[in-house]
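# Build me a structure from this.
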Amino acid sequence: MLVMPWAVAAENGSALRATVNLSLGGAGMLLDNAVAKAISEGVHPCIAVTDANGYLLAFKRMDGAAPGCVEAAIKKANSAAINDVDTVVFYDLARKENLQLGSIPGILPAVAGVVIRQKARAVGAIGIAGGASDAQEQRFATELVRAFEKTLPAPHP
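Next up, the predicted model:
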């Protein structure tokens, strides 16, 4: 199963709020897809997959990956997940309007942190670092996520 509901009891115990997160199995599938795509494209990135809360589920550092891409990939995925927005949005805002945006904890103005959605609901994120260019990293991450999203089952009500 790719995503799993996680029921959280309210403090008074009278209500439940269901949330959905990417499972370890789903993260592994996405990571396998990313590695296969990287090999086919001849690139050597670091790849991080988190759940919707930004917690790391799966990670790979490809042979030949650039130094420093480990932390960058993880931070990209975390920032996208906890803010429920692709990090390229922060990147564009920082470049055009607010250079200090990156000083806010949890916000990383960078490319290639992409939210994974099951219908409209965020279930996780991926972060890619160490690509040939910003444009290549963003395309790589976006293509991976959009193809993966098509495999996700419809969310439970």
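# going forward, measure contacts and count neighbours with C-alpha atoms only.
Will do.
# Run a quick neighbour tally on Arg95.
Residues lying near Arg95 (other CA atoms under 10 Å) number 12.
# can you check Leu101 too?
16.
# ok, it - contacts?
Leu101 is in contact with 90, 93-94, 107, 109, counting by CA atoms under 8 Å, 6 or more residues apart in numbering.
# ranges for the strands of this protein?
Ranges of strands within the chain are 3-9, 16-22, 46-51, 56-61, 113-118, 121-129, based on DSSP state E.
# quick one: which of those strands is nearest Ala154?
Nearest to Ala154, of all the strands of the chain, is strand 113-118, at 7.0 Å by CA to CA.
# so that closest one versus strand 16-22, what angle?
Following axes from the mean of the first three to the mean of the last three CA atoms, to 10 degrees, one obtains 120 degrees for the angle between strand 113-118 and strand 16-22.
# now for strand 113-118, which elements pack on it?
When contacts are defined as 3 or more CA pairs under 8 Å, 6 or more residues apart in numbering; DSSP states H and E, strand 113-118 packs onto helix 69-83, helix 87-96, strand 121-129, helix 134-149.
# let's see this one next to it:
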Amino acid sequence: MRSIVMLDAADARMLIDRAIAAASAIGVPQNIAVVDAAGALLAFHRMDGAKPYTADFAIAKARTAAGLWASTAQLAEVALPGQRGFGLNTLRGGEVAVLGGGVPVTAAGKVVGAIGISSGTVHQDADIAQTAVQEFEALAARAQPTEPAR
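Sure thing, here's the model as predicted:
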């Protein structure tokens, strides 16, 4: 039997809080989505002033990052014409997002979920998502009990 590490509601709140702080620091209100490893929505937050239409983009970015185990910024690079992933964005009825702002969350080397950010520029979205995940993973790593020395 395998043990599975999963994000929970408290983890999702921590990720959202970190994304809000990063977005506030640069003055860009955002739509923020957190999904589990299967792409199921755990939490969503739209900051005051975020573009309402991009809420669905944040969710799509998070689902794409969780499902493909890669940041959507990385996927954007391989989805360009002439690249090995060209047309990736047309899969699953166009649900695959290839705009920066989706970043997988990992624990013990496994993808356990993802965050999606949308409402700023693609670079702002990607930077905020990356910052939130790095800060969350650093906190989670410090909270993990360590194995006793043998």
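# could the strands of the first structure be laid out in a markdown table, adding distance to Val35 of the first structure and mean neighbour count?
Listed next are the strands of the first structure as a markdown table, based on distance: least, CA to CA, whole Å; neighbours: other CA atoms under 10 Å:
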| stretch | distance to Val35 of the first structure | mean neighbour count |
| --- | --- | --- |
| strand 3-9 | 21 | 14 |
| strand 16-22 | 18 | 17 |
| strand 46-51 | 8 | 30 |
| strand 56-61 | 8 | 19 |
| strand 113-118 | 16 | 28 |
| strand 121-129 | 11 | 29 |
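# Not counting its neighbours along the chain, what's nearest the aligned partner of Val114 of the first structure in the second structure?
Here Val114 of the first structure is matched to Val103 in the second structure, going by TM-score structural alignment. The shortest distance from Val103 of the second structure to any non-neighbouring residue, by CA to CA, 6 or more residues apart in numbering, is to Ser71 (4.4 Å).
# Need the residue closest to the centroid of the second structure.
Ile115 (2.1 Å; CA atoms, centre = their mean).
# these two touch, right, that residue and Val103?
Yes: between Ile115 of the second structure and Val103 a contact is recorded at 5.5 Å, counting by CA atoms under 8 Å.
# Show me whatever sits in contact with both of those two.
Counting by CA under 8 Å, 6+ apart, the contacts common to Ile115 of the second structure and Val103 are 61-62, 65, 129, 133.
# Can you give me the end-to-end span of stretch 78-97 of the second structure?
By CA to CA, to the nearest Å, the extent of stretch 78-97 of the second structure from end to end equals 12 Å.
# List the buried residues in that stretch.
Buried positions in stretch 78-97 of the second structure, judged by neighbour count with 16 or more other CA atoms under 10 Å: 78-79, 87-89, 95-97.
# Identify the farthest-apart pair in the residues you listed.
Pairwise over these, using CA to CA, the maximum falls at Val78 and Glu95, 16.6 Å.
# Just list the residues touching the alignment partner in the first structure of Arg63 of the second structure, thanks.
Aligned counterpart of Arg63 of the second structure in the first structure: Asn78 (TM-score structural alignment). Contact partners of Asn78 of the first structure, counting by CA under 8 Å, 6+ apart, are 50, 53-56, 106, 113, 125, 127.
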